[in-house]
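Visitor: sharing a model prediction with you, sequence too.
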Amino acid sequence: MPSSTTKSSIRLGDLLHPIVAGLISVIVNYGGTFILVFQAAKVAGLSPELTASWVWSVSIGVGVTGLVLSWVSREPIITAWSTPAAAFLVVALGTTPYAEAVGAYMISAAAFVLLGLSGYFEKVIRLIPPGVAAGLLAGILLQFGIGAFGGMSIDPMLVGLLIGAYILLKRFTARYAVVGILAVGLAFLLIQGRLDLSGLGLQLAAPVFTQPEFSLNALLSVALPLFLITLTGQYMPGMLVLRNDGFSTSANPIVTLTGLGSLLMAPFGSHAFNIAAITAAICTGKEAHEEPSKRWIAGLAAGVFYILVGIFGVTLAAVFMAFPAAFITTLAGLALLGTIGGSLASAMADAKSREASLITFLAAAANITLFGIGGAFWGLLMGLVAYAVLNGRLPRRERVSINPAAEPVPRKGAAN
């Protein structure tokens, strides 16, 4: 627990930026990728009640686990549903009975609990060279940075306004740049009448229990791919996001708690939730707060926002999804510019790992997909192979693997 000095030093100004960072990460998650959940539900032929239960279970689960992990660790542990897994389910649920899919969700979640308790995942994470980790993060986020400017050809007024406002705010009040562009963008959309919320009403979501069924087919065709996709596409880059920004919380409790949460929520529709990667970067970098010791508040804020969405089910998710796509991509890209720049600088800083880090960056940015496994895994694998070949071996395991270019994070109870 933090000391009284830490508690008394948290002022209103310290709360604004991490809270807004948490809100933006939630908006980007729902506005950017949650449509995959609705697509998968449609493919599975789920009723509106079962679909609302899926929204409830994944939102509440993500909110509670992220809030608890951030509170206990005093670090910004942002959790989210597995986006690549949701994309996989759009196909898989077309041929798998829903009750068997729920059973497969539970098997996959139980495997993550065992992985977290074993401690092996943390050992693997600590073997990854900081430069390669930074290159991986920069490669994953590159498309979001490009997307911030790519929207100019689709919605030039909105995107141009956001970019112009960001640059001006960075010049005159850099601390409020991300907060400012969120406010400016929302005001512009409201003035233009592009946010029609008149037909929406708050309705409480009701969880619906589905009796799980277990089959060999679902084990091999759903549970195993779900586990591998979530591990390589979410947990691995998510932990490296934390390490890149100087946070050293062990992966073991994160994997264990999110796996346990997924196990409990699976009968209500939740496919998997885990530590976030892209949206976590919005909350772990300088844009969330200049002082790393204050960024954990973003984790609490994101958790609260997720829980609110879960309570009101599909209604609030629909609000976030009502935002224009250009607004979501530009907001996310601009909020991540600092992280992308810092990651590239860190990746190129060490001459010993520069070539391998560059390979990791380019391979991850290419977003290679083979055997159903996404670009984060292949970028990391290529980078590690390149590092081992160029240097004769992988680095020895270190007790704390954090980015040397990142700011130091005070331990629990330390004065700020």
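Guide: Yep, that arrived.
Visitor: C-alpha only now, for contacts and for neighbours.
Guide: Noted.
Visitor: what's the spacing between residue 224 and residue 106?
Guide: To residue 106, residue 224 is 11 Å away according to Cα to Cα, to the nearest Å.
Visitor: cool, residue 161 as well?
Guide: Going from residue 161 to residue 106 by Cα to Cα gives 46 Å.
Visitor: quick check: buried residues in the helix or strand hosting residue 385?
Guide: Residue 385 is located in helix 375-391, with elements delineated by DSSP states H and E. Going by neighbour count (16 or more other Cα atoms under 10 Å), the buried part of helix 375-391 is 375-387.
Visitor: next, residue 399: secondary structure please.
Guide: Judged by DSSP: H, G, I helix; E, B strand; the rest coil, the three-state class of residue 399 is coil.
Visitor: pull the number of nearby residues for the residue nearest to it when sequence neighbours are not counted.
Guide: Leaving aside its sequence neighbours, residue 399 sits nearest to residue 126 (Cα to Cα, 6 or more residues apart in numbering; 7.6 Å). When neighbours are counted by other Cα atoms under 10 Å, residue 126 registers 21.
Visitor: beyond the helix or strand containing residue 345, next helix or strand please.
Guide: If you go by DSSP H and E, residue 345 is part of helix 337-349. Following helix 337-349 in sequence order, the next helix or strand is helix 354-366 (DSSP H and E).
Visitor: quick check: angle from that following helix to helix 375-391?
Guide: Helix 354-366 runs at 160 degrees relative to helix 375-391, counting by axes from the mean of the first three to the mean of the last three Cα atoms, to 10 degrees.
Visitor: so what does helix 354-366 touch, helix or strand wise?
Guide: Packing partners of helix 354-366 (3 or more Cα pairs under 8 Å, 6 or more residues apart in numbering; DSSP states H and E): helix 130-150, helix 337-349, helix 375-391.
Visitor: for the last one, packing partners?
Guide: Looking back up the chat, that one is helix 375-391. Using 3+ Cα pairs under 8 Å, 6+ apart as the test, helix 375-391 ends up in contact with helix 130-150, helix 354-366.
Visitor: for the first one, same thing?
Guide: Applying 3+ Cα pairs under 8 Å, 6+ apart, one finds that helix 130-150 contacts helix 156-173, helix 236-244, helix 325-335, helix 337-349, helix 354-366, helix 375-391.
Visitor: second structure for comparison follows:
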Amino acid sequence: MAGEEGGRPSHQGGLNVETARRQIIEPGPGIASGLRDLPGNLNLKTGSAGLVAAIFGCSGPALIVIGAADAGNLTDGQTVAWLLAIYGLGGLISFVLALHYKMPVTGAYSIPGAALIAGSLATFPFSEAVGAFIMAGVIVLFLGVTGLIGKVMRWLPMPIVMAMIAGALIRFGIGAVTAVSALPIVVGASVVAFFVSMRFVKAVPPVLSALVVGLIAAALTGSFGTSEAGISFVLPELTVPTFTLDAFFAIAVPLAILVVGAENAQATGVLLAEKYAPPVNAMTVISGVGGILAGFLGGHNANIAGPMTAICSSDQAGEKREGRYAATVVNGVLFAGFGIFAGVVVPLILMLPAPLIGAIAGLAMINVLIMAFQAAFTKADGYQIGAFVALVVSMSNITILGISAPFWALLFGAIVSMLVEKPVEIGRRSPAAG
């Protein structure tokens, strides 16, 4: 549960903020409390938001992982083990954090990390890549246990963080528009259903209306595809890791930076925009543990999901902020199930029209984007130039040294603010870590 005091995030259940700062792992209401209140928060809105987030995470991103596996000439068993690691552990992360903190902190894996690995597997044997996955998890775990990541997030000005979020997520809004031209009838019907439902059908979440109408339109127009995943139901095949210095610098370090500087930073910013007080250290620690465990199973990292946290924490998951964690629990169940039955489910999920999935994800992000832009460019908060730099760098989707745009957006935005804006204001404490 997250309260709101004067428009600022507050800890759940009136927890002492100073105590939270001194602890490596931020305190929360506890899993027992989350389970006790879960039935009362499971409803059509939380369920539909969790479903949409799961469909988003189990469709296009799964194809990226499968493509990376193909690039590395992995066996079907190794590919299924990879999917089991990242989806099974991603779902487990959702259970643990959502129930313990009663916040929609949603687990998944690094999608840019999968793309990075696809290129690396042309150079490195998969056993060395697996060793690098484990080392990346150790790096992330170190950042969380030492509290370094929490200190960085407290130091960063929030307008710069919010601008990074707006730039990183704006592609989903743009994708909803471009999807109309790719599949006019299906996506058009879905978009119309979303806004009509928002205006006239208060009992049904607009995103659920959009999904149902879109699926009906796809069925009527014959827009469902045929799966090309090519994975049969086989047992997972584990790979013995090999640890090398080359793989450490080429895979482990960039992957760790992606997890912390892109995925976790996005999720933190989204939760702040929704007036939660995200447990930054705990999110980093569990992402490190998830990375290590996923590595031993043959997967590249299980961590906090940026876009899916945005969907589960938005008002599409219900008006009551304190109940939206139920959407993450629903998503976690579906994610874990997808990992366990990956060989059967992947071909079915990939039959859904990609433009429809993109459009629904974009529609679910509308209010998140509005709040991010408002928080980034509120004149009273300052940092306008730094926030603008963070926005355009994040929107550019550039990759430098194998590290994706969100990390550079935060870095360049902070540097520009220190150079041209009031130095006394830079470093004003953010509420990110309580």
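Guide: Yes, it's here. Remember, predicted model here, so these are calculated numbers, not experimental data.
Visitor: any idea what the TM-score comes out to?
Guide: Remark: TM-score between the superposed chains equals 0.89 [TM-score structural alignment, normalised by the length of structure 1]; 402 aligned residues with a Cα RMSD of 2.7 Å.
Visitor: any idea which of the helices and strands packed on helix 130-150 of structure 1 is most buried?
Guide: For these, the largest average neighbour count (mean count of other Cα atoms under 10 Å) is found in helix 236-244, namely a mean of 26.
Visitor: so where is the following helix or strand past that helix in structure 2?
Guide: Note on helix 236-244 of structure 1: by DSSP H and E, the next helix or strand toward the C-terminus is helix 251-265. Aligned by TM-score structural alignment, helix 251-265 of structure 1 falls on residues 280-294 of structure 2.
Visitor: mind reading off the mean deviation between that stretch and structure 1?
Guide: By mean Cα distance after the TM-score superposition for structure 1, the fitted stretch 280-294 of structure 2 averages 1.6 Å away from its aligned residues in structure 1.
Visitor: what does that stretch rub up against?
Guide: For stretch 280-294 of structure 2, contacts defined as Cα atoms under 8 Å, 6 or more residues apart in numbering pick out 24-26, 82, 85-86, 89-90, 93, 97, 133-145, 147, 149-150, 153, 259-260, 264, 268, 300-304, 432-433.
Visitor: Serialize the helices and strands packed on helix 375-391 of structure 1 to JSON lines and add fields for distance to residue 267 of structure 1.
Guide: Formatted as JSON lines, these follow (distance: least, Cα to Cα, whole Å):
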{"stretch": "helix 130-150", "distance to residue 267 of structure 1": "32"}
{"stretch": "helix 354-366", "distance to residue 267 of structure 1": "34"}
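Visitor: residue 311 of structure 1: which of those helices is closest?
Guide: Residue 311 of structure 1 lies closest to helix 130-150 among those, at 29.5 Å (Cα to Cα).
Visitor: equivalent range in structure 2 for the closest one?
Guide: With TM-score structural alignment applied, helix 130-150 of structure 1 matches the range 158-178 in structure 2.
Visitor: closest one to residue 295 of structure 1 among the helices and strands packed on helix 130-150 of structure 1?
Guide: Proximity to residue 295 of structure 1 (Cα to Cα) singles out helix 236-244 among these, at 11.5 Å.
Visitor: on that earlier part again, please identify the buried residues of the match of helix 130-150 of structure 1?
Guide: Those would be 158-170, 172-173, 175-178, for stretch 158-178 of structure 2 by 16+ other Cα under 10 Å.
Visitor: counterpart of residue 143 of structure 2 in structure 1?
Guide: With TM-score structural alignment defining the correspondence, residue 143 of structure 2 maps onto residue 115 in structure 1.
Visitor: whoops, I mixed them up, residue 4 of structure 2
Guide: In structure 1, residue 4 of structure 2 lands on no residue (TM-score structural alignment).
Visitor: how close does residue 4 of structure 2 get to residue 172 of structure 2?
Guide: To residue 172 of structure 2, residue 4 of structure 2 is 28 Å away according to Cα to Cα.
Visitor: for residue 36 of structure 2, give me its contacts.
Guide: By Cα under 8 Å, 6+ apart, the contact list for residue 36 of structure 2 is empty.
Visitor: next secondary structure after the helix or strand harbouring it?
Guide: Assigned by DSSP H and E, residue 36 of structure 2 belongs to helix 31-41. Of the helices and strands lying after helix 31-41 of structure 2 in sequence (DSSP H and E), the nearest is helix 44-58.
Visitor: could you report the neighbour count for the equivalent of residue 340 of structure 2 over in structure 1?
Guide: Taking TM-score structural alignment, the alignment pairs residue 340 of structure 2 with residue 311 from structure 1. Number of residues near residue 311 of structure 1 (other Cα under 10 Å) recorded here: 22.
Visitor: before we move on, the earlier item: which of residue 224 and residue 106 of structure 1 has more residues huddled nearby?
Guide: residue 106 (27 against 16).
Visitor: now that one: how far from residue 86 of structure 1?
Guide: From residue 106 of structure 1 to residue 86 of structure 1 the distance is 15 Å (Cα to Cα).
Visitor: again, but for residue 395 of structure 1
Guide: Taking Cα to Cα, one finds residue 395 of structure 1 at 35 Å from residue 86 of structure 1.
Visitor: the more surrounded of the two?
Guide: A count of neighbours by other Cα under 10 Å puts residue 86 above the other of residue 395 of structure 1 and residue 86, at 25 against 14.
Visitor: the residue mapped onto that one from structure 2: what's it in contact with?
Guide: Counting by TM-score structural alignment, residue 86 of structure 1 lines up with residue 114 in structure 2. By Cα under 8 Å, 6+ apart, the contact set of residue 114 of structure 2 is 64-65, 68, 300.
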